[in-house]
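In: Structure of the sequence below:
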Amino acid sequence: MKKLSAHEHKQPFKGPFTITRVQPGRIFGEETDDLAFGPLSVIDHAVMKKGLTIKMHEHVNDEIFSYVWQGTMYHRDSAGIEKAVSNGQLMMMNAGKSFWHEEKVGLDQVEMLQIFVRPRETNLEPMIQFHEKTSIAFDWYLMVGPENSDAPLKVRQNVFIFDAHPKKGDSLDIPFYEGLQQYLYVMDGEITVEGLKIGKFEAITNIGNPLPTVTATENSTVLLFFVDMNAAMSMAGTISGLRR
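Out: Predicted coordinates for the structure are as follows:
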């Protein structure tokens, strides 16, 4: 079993817009030129202060899943869409050959994840998707999956993303997809896995074996990824193409 600790992350931005950049491949603890976890490239755990505007900017060849945990983020994009996104409302930007967007924060601080996945190929058509969750429960909710899956949001890659909200004392069995590697990230709270504590900003995987049952020691929000480690992928992404 491998754990990625909170102290291993970088913070490329600090201040009104603070990013803790989780490079999921660091979990292997190896010297490597590429710190992605297969096509799962970057998890930006962001805190944006009230009143902040991140001006219109371009992404190319990034598949970007926005997961708002706290507050409301106001989205505007080059497709002419303007939408408020808060907890339980999910957004996927499939940037493809070019996609521009802007983010604003109103009166409440926003804490969210922006998850960058490398697409299966370069310069696909850009698109944007939204989904409002039907439940916010302790057990697993499928949010994102490949184009041929039943997931409400599609990523152009062989990756699945679930979330769960266990309360203190709840135990969660971890589902399993044959041929895909599990990666569990703690957005908030704390869980234990066979006595190993995994807190906020931390992650765990189990090489060669499925993850065992986890137990929440605090009320928690966790995200579970299933990743095809051998998938074909584009390295041309604005953020997802970064190696370190």
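In: From now on I want contacts and neighbour counts done on CA atoms only, so please keep to that.
Out: Noted.
In: what's the helix or strand hosting I19 packed up against?
Out: Element membership of I19, judged by DSSP states H and E, is strand 17-22. Under the contact definition 3 or more C-alpha pairs under 8 Å, 6 or more residues apart in numbering; DSSP states H and E, strand 17-22 sits against strand 10-13, strand 40-48.
In: could these be laid out in a markdown table, adding mean neighbour count and distance to F65?
Out: Listed next are these as a markdown table, based on neighbours: other C-alpha atoms under 10 Å; distance: least, C-alpha to C-alpha, whole Å:
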| stretch | mean neighbour count | distance to F65 |
| --- | --- | --- |
| strand 10-13 | 12 | 19 |
| strand 40-48 | 23 | 9 |
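In: to compare against the first, here's another:
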Amino acid sequence: MPPDSEQDAAVMKTQIRKSHERGHADHGWLDSHHTFSFADYYDPAHMGFRSLRVINQDRVAPGGGFPTHPHRDMEIFSYVLEGSLAHKDSLGNGRELKPGQIQLMSAGKGVLHSEFNPSRSDPAHFLQIWIQPQARSLVPSYTEWHPDPALEKEPKVLVISPDGRENSAVIHQDAEVYRVRLEDEAQVTHEVKTGRGVWFQLIRGQVTANGQTLNPGDALSTEDAGTLTLTSSGETEGLLFDLG
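Out: Next comes the predicted model:
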């Protein structure tokens, strides 16, 4: 094998999804960016990644929100970034989520829910994510993940998993979701195992991922086994999805 062929074989192949390439909808009360095809935004090249179907970055005006509507056969979670998010559903849950907290609803065979910004003065900013479950017609359920102050400075924290380990919320899919937070000029790695795919969605700050620069709203994906290295420039935050 020629000397440089070994080097080429070791390079992890990645795809970049730039923030400005996302779909965009402005409804006045709602300003939303769609990483994948959603509602009136259709892009056949971006229909999802493995079981990951939706990443919407939503900003909801004070008092605005999504009135009661149905879902089924989808694992839906919201990660609150700024402000607060009030959730109500037909399972009897009524909760108000704060920044850094996650709500995870398994719609299963059918559930009704609503989400509103309860503030009269401050906008709400959150990511809403849909992941396809492993099976249809599951019993609907609801759970939350709240950050542990003792892990606040950990660069990578498991927040969602199929087995609920490390106090993560439980999802009905072979999917692990990590909150990534890095201080300035910090670094974290993630091992991508054979047969799995990783999607990293950057929320704030700037990150170099295996030599490629990501800015807020950008994403990087790979289905190559190997080490994904994230290096920050300034304080950064993102979500990393490890999908079977």
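In: returning to that earlier point: ok, which of the helices and strands packed on strand 17-22 of the first structure comes nearest R120 of the first structure?
Out: strand 40-48 (11.5 Å; C-alpha to C-alpha).
In: one step back: to what extent does the strand holding I19 of the first structure diverge from the second structure after superposition?
Out: Strand 17-22 of the first structure differs from its equivalent in the second structure by a mean of 1.0 Å after superposition (mean C-alpha distance after the TM-score superposition for the first structure).
In: Can you give me the stretch of the second structure that that strand aligns onto?
Out: Under TM-score structural alignment, the alignment places strand 17-22 of the first structure onto residues 30-35 of the second structure.
In: biggest strand in the second structure, by residue count?
Out: With secondary structure taken from DSSP state E, the second structure has its longest strand at strand 226-243.
In: and the helices and strands packed on strand 17-22 of the first structure as TSV, adding distance to L107 of the first structure?
Out: Output for those, formatted as TSV (distance: least, C-alpha to C-alpha, whole Å):
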stretch	distance to L107 of the first structure
strand 10-13	21
strand 40-48	11
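In: Compare these and report which one is nearest to A151 of the first structure.
Out: So among those, strand 40-48 is nearest, using C-alpha to C-alpha, at 17.2 Å.
In: residues in the second structure matched by the helix or strand just after that closest one, start to end?
Out: Downstream of strand 40-48 of the first structure, the next assigned helix or strand under DSSP H and E is strand 53-59. Mapped onto the second structure using TM-score structural alignment, strand 53-59 of the first structure covers residues 65-71.
In: Would you mind measuring from the counterpart of P162 of the second structure in the first structure to H57 of the first structure?
Out: Under the alignment by TM-score structural alignment, P162 of the second structure pairs with P146 in the first structure. Applying C-alpha to C-alpha, to the nearest Å, the value for P146 of the first structure to H57 of the first structure is 26 Å.
In: Just want to know which of those two has more residues nearby.
Out: Neighbours per residue (other C-alpha atoms under 10 Å) separate P146 of the first structure from H57, with P146 holding more: 17 against 12.
In: Make sure the more buried one is actually in contact with P152.
Out: No. With contact defined as C-alpha atoms under 8 Å, P146 of the first structure does not count as touching P152 (9.9 Å).
In: From N87 of the first structure, how far out is the residue nearest to G88 of the first structure when sequence neighbours are not counted?
Out: The shortest distance from G88 of the first structure to any non-neighbouring residue, by C-alpha to C-alpha, 6 or more residues apart in numbering, is to K133 (5.3 Å). To N87 of the first structure, K133 of the first structure is 9 Å away according to C-alpha to C-alpha.
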